[in-house]
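In: predicted model and sequence below, questions to follow.
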Amino acid sequence: MAKQVAKILDVPFSTLGFRETIADMVERIESGQKTHVVTANPEIVMLAREHQGFRSIVEQAYVVPDGIGIVYAAKWTNQPIYERVTGVELLEALMAEANQYGWNVYLLGASPEVIELAATKLQARYPQARLVGYRNGYFKEEEEEQIVQEIAETRPHLLFVALGAPKQDNWLVKYRERLNASLMMGVGGSFDVISGKVKRAPEVWQKLHLEWFYRLASEPSRWKRQLAIPRFVVTVLKEKWSSRS
C-alpha cells in the first residue's frame, strides 16, 4: 500500500484513514520493514516548526494525524486528511493485531505504577500478544545501554515508548539501529489512559471534537501546552492567506 503524504506546515502526514493505517502497518511489520511512527497533533507540529533537529526526525517518520486540529488544517488548505489517527487508539489496534499474529511487544516509559498497570491490562486484553518486557521511564542516562540491549534481545515487533515529546522520538532515533524493533512509536500519555490513571474524554466530547478542552478542564496545568493550538491555527491560516496573495 503506497503511503500518500499531505504537508501541514511542512510536516508530512500520512493521508490514510484509521483502518488503512493499521493495514499498512501490519504489512510493514510482516514484510520486515522498520517503521518509526510519530502521532502528531498541533503541539507536535509547532515543536517541529521551532526545532530543526526534531523537524528532521519528523520528516523521516511515518506521521499520523493525532488531533482534530490537523484534520481541520487539512480542510482549510484542501489537503486529503479526513480522519484522526489517535495515539491511544492506534496502540490498542496494533495490540489487537499483535494478539492475532503473536507478535512480541515491549513497553517503555511512564511511572513504575502506571507501566505495571498498563502492562497487566494489555496482557489481559490481548493474551496472544507476547509481552516480552516493560520498564518505567525513570532511568538515568548511564542505564540506557542496558535498556537498549534488553529491548534488542527481545526483538519486539512493537515497541511503545512513553517519555513525552520530543524526548521519546529523540530517544528512539538515537538507538533505532540497535533496538531490533519492527515498529516503534512514541505514545505520550497513552499508558496513563490504559492504566486508568487518566480518564479519556467521554465519547460525546470526542464526537464533538472537544477532547482537547476536556483534557484542559481536567488538567488545568496543561494550559501552557494548549497555547500551541491557537498558535497553530493562526500560523496555518497565515500561510493559507499568504499563498493566495
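Out: That came in fine, so what should we check first?
In: can we go C-alpha only for contacts and neighbour counts from here?
Out: Noted.
In: tally of neighbours for the nearest residue to Leu163 once chain neighbours are set aside?
Out: Of all residues beyond its chain neighbours, the one nearest Leu163 is Gly109 (5.4 Å), with distances taken as Cα to Cα, 6 or more residues apart in numbering. The tally of other residues near Gly109 (other Cα atoms under 10 Å) stands at 24.
In: before we move on, what about the one 4 residues further on?
Out: Using other Cα under 10 Å, Glu113 has 12 other residues around it.
In: separation between the residue nearest the centre of the chain and His51?
Out: The centroid of the chain falls nearest to Thr39 when counting by Cα atoms, centre = their mean (3.3 Å). Plainly put, Thr39 is 17 Å away from His51 if you go by Cα to Cα, to the nearest Å.
In: what does Trp212 give?
Out: Taking Cα to Cα, one finds Trp212 at 24 Å from His51.
In: again, but for Trp171
Out: From Trp171 over to His51 (counting by Cα to Cα), the distance is 16 Å.
In: the more surrounded of these two?
Out: Trp171 (15 against 11).
In: the longest helix anywhere in the chain: which residues count as buried?
Out: Secondary structure of the chain per DSSP state H: the longest helix is helix 228-244. Buried residues in helix 228-244, counting neighbours by 16 or more other Cα atoms under 10 Å, are found at 228-229, 232, 236, 240.
In: alright, now check it against this:
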Amino acid sequence: MGNATIEVAIEKPVHPKAELFGLPISLAKIDYVLAEMDRAIMAGETGHFISETNTESMYHGKRIESHGKFLRECDFSLCDGVGVVTAGLMWGYRVPRVNGPILVLEACDKGRRNNWRHFFYGGGEGIADEMARRLKLKYPGLNVVGTYCPPFRPLTPEEDEEIVKMINDAKPDIVWVGLGLLKQERWIAAHLGRIKTSWMAGEGGVFDYHSGNIPWAPAPLRALGLEWLFRLIVQPKLRYKRYWWSLVWAVQAILAGLFTLQFLRSKNK
C-alpha cells in the first residue's frame, strides 16, 4: 500500500463492528452487505471497498501499518475464517462469517436483478476468463464486463495507466481483485479514486475456486469451519507457513480476549 491515500466513498455503511485485538471486524451479515452494495451501485457512488479478513490478514494488520489502515478504513472488514469467529467469542462477540467465495456467488446471483456490472482482475493466466465463463453458466444473465490477468511482476506506470483506462472503459460496478493477500489490498488502496467503480473487493483464492483451478472444500467441511484443513491437505507447502502466522494471531487474540473479559468481570463484582 505504501503511502497511497485511501479515498473515502460518499457514504460509508453504518453497521456494528467488533474490535478484536486492536483491529475491527464487521458484525454485518451477508444480506446487509449485499443490500449496501446494491444501494451504493444504484446511487452511483464510488470508492467503497471490502476486505475478506481471516486470521492471517489480522496478523499482518497488527504488524504492517498500511495493512492495518486498510482494515480500519474499508467499508466492510468481513470475517472469512473460523479463527476470527473463535477469537470473537473470546472477546464477547458473535461474529458472522461472510465467506469470500460465498459473497462472490451471492453477488453474482442477487446482482442480476439490477444488472450489476462485474470485472474480474487477477488470478493466473486464463483463470479470470474461466471463472467468468463458469459463473455465467451458473447464473444466466450475469453481466461480466471484463477480465484481466496482470503480469507477475511490477507494472510500469504506463502499463498501470492502460489497465486503469481499460477497467474504467468497461464501466464496472464491482471490481473483484484476486492478487493474493497483501498484494490485492495494496492494489485496491493505490487505485481508489482512479478506478471509477462503486466497489472493489479483495478475494484472494476465490478466483482459483470458482475457476476450478483448485478444489473448493466440500460443503460439509465448510459448514464445520474446516476449510483450512482441506486447504492444508491440498496445498501443504503453501499453507504451512501462512497457517503458522494465523495461529500466532489467533492464540494472542484469544488469550487477550479471555484476559479482558476476566478483568471486566472482576471489576463488575
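Out: Noted; the coordinates are in hand. Bear in mind the structure is a predicted one, so any value in this text is a computation, not a measurement.
In: drop the TM-score for these two in here.
Out: TM-score for the superposed chains, counting by TM-score structural alignment, normalised by the length of structure 1: 0.93, backed by 244 aligned residues with a Cα RMSD of 1.6 Å.
In: can you map out the helices along structure 2?
Out: Using DSSP H, helices in structure 2 cover 30-43, 55-63, 65-73, 82-90, 100-110, 127-138, 157-170, 183-191, 206-211, 219-223, 227-234, 236-268.
In: reformat those helices as CSV; add distance to Thr197 of structure 2.
Out: Compiled in CSV, those are given as follows (distance: least, Cα to Cα, whole Å):
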stretch, distance to Thr197 of structure 2
helix 30-43, 8
helix 55-63, 24
helix 65-73, 17
helix 82-90, 29
helix 100-110, 15
helix 127-138, 18
helix 157-170, 8
helix 183-191, 10
helix 206-211, 20
helix 219-223, 31
helix 227-234, 31
helix 236-268, 31
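In: which among the ones you listed is found nearest to Glu19 of structure 2?
Out: Of all the helices of structure 2, helix 82-90 sits nearest to Glu19 of structure 2, with 8.6 Å by Cα to Cα.
In: check the mean deviation of that closest one from structure 1.
Out: With mean Cα distance after the TM-score superposition for structure 1, helix 82-90 of structure 2 departs from structure 1 by a mean of 1.0 Å once superposed.
In: could you list the buried residues of that helix?
Out: 82-88, 90.
In: also stretch 49-66 of structure 2?
Out: 49-62, 66.
In: which one of the residues you listed is nearest to Leu103 of structure 2?
Out: Glu52 (9.5 Å).
In: what lines up with that closest one in structure 1?
Out: Aligned by TM-score structural alignment, Glu52 of structure 2 pairs with Thr39 of structure 1.
In: would you mind measuring from that match to Asn136 of structure 1?
Out: 21 Å.
In: what's the neighbour count on Ala170 of structure 2?
Out: 17.
In: show me what it lines up with in structure 1.
Out: Checking TM-score structural alignment: Ala170 of structure 2 goes with Thr154.
In: how many residues are close by the residue nearest to that match when sequence neighbours are not counted?
Out: What sits nearest to Thr154 of structure 1 in space, not counting adjacent residues and going by Cα to Cα, 6+ apart, is Val132, at 6.3 Å. Residues near Val132 of structure 1, counting by other Cα under 10 Å, number 16.
In: how about the contacts made by Val132 of structure 1?
Out: Counting by Cα atoms under 8 Å, 6 or more residues apart in numbering, Val132 of structure 1 makes contact with 104-106, 154, 156.
In: Pro65 of structure 1 now?
Out: Contacts for Pro65 of structure 1 were tallied using Cα under 8 Å, 6+ apart; they are 13-14, 39-41, 71, 81, 83-86.
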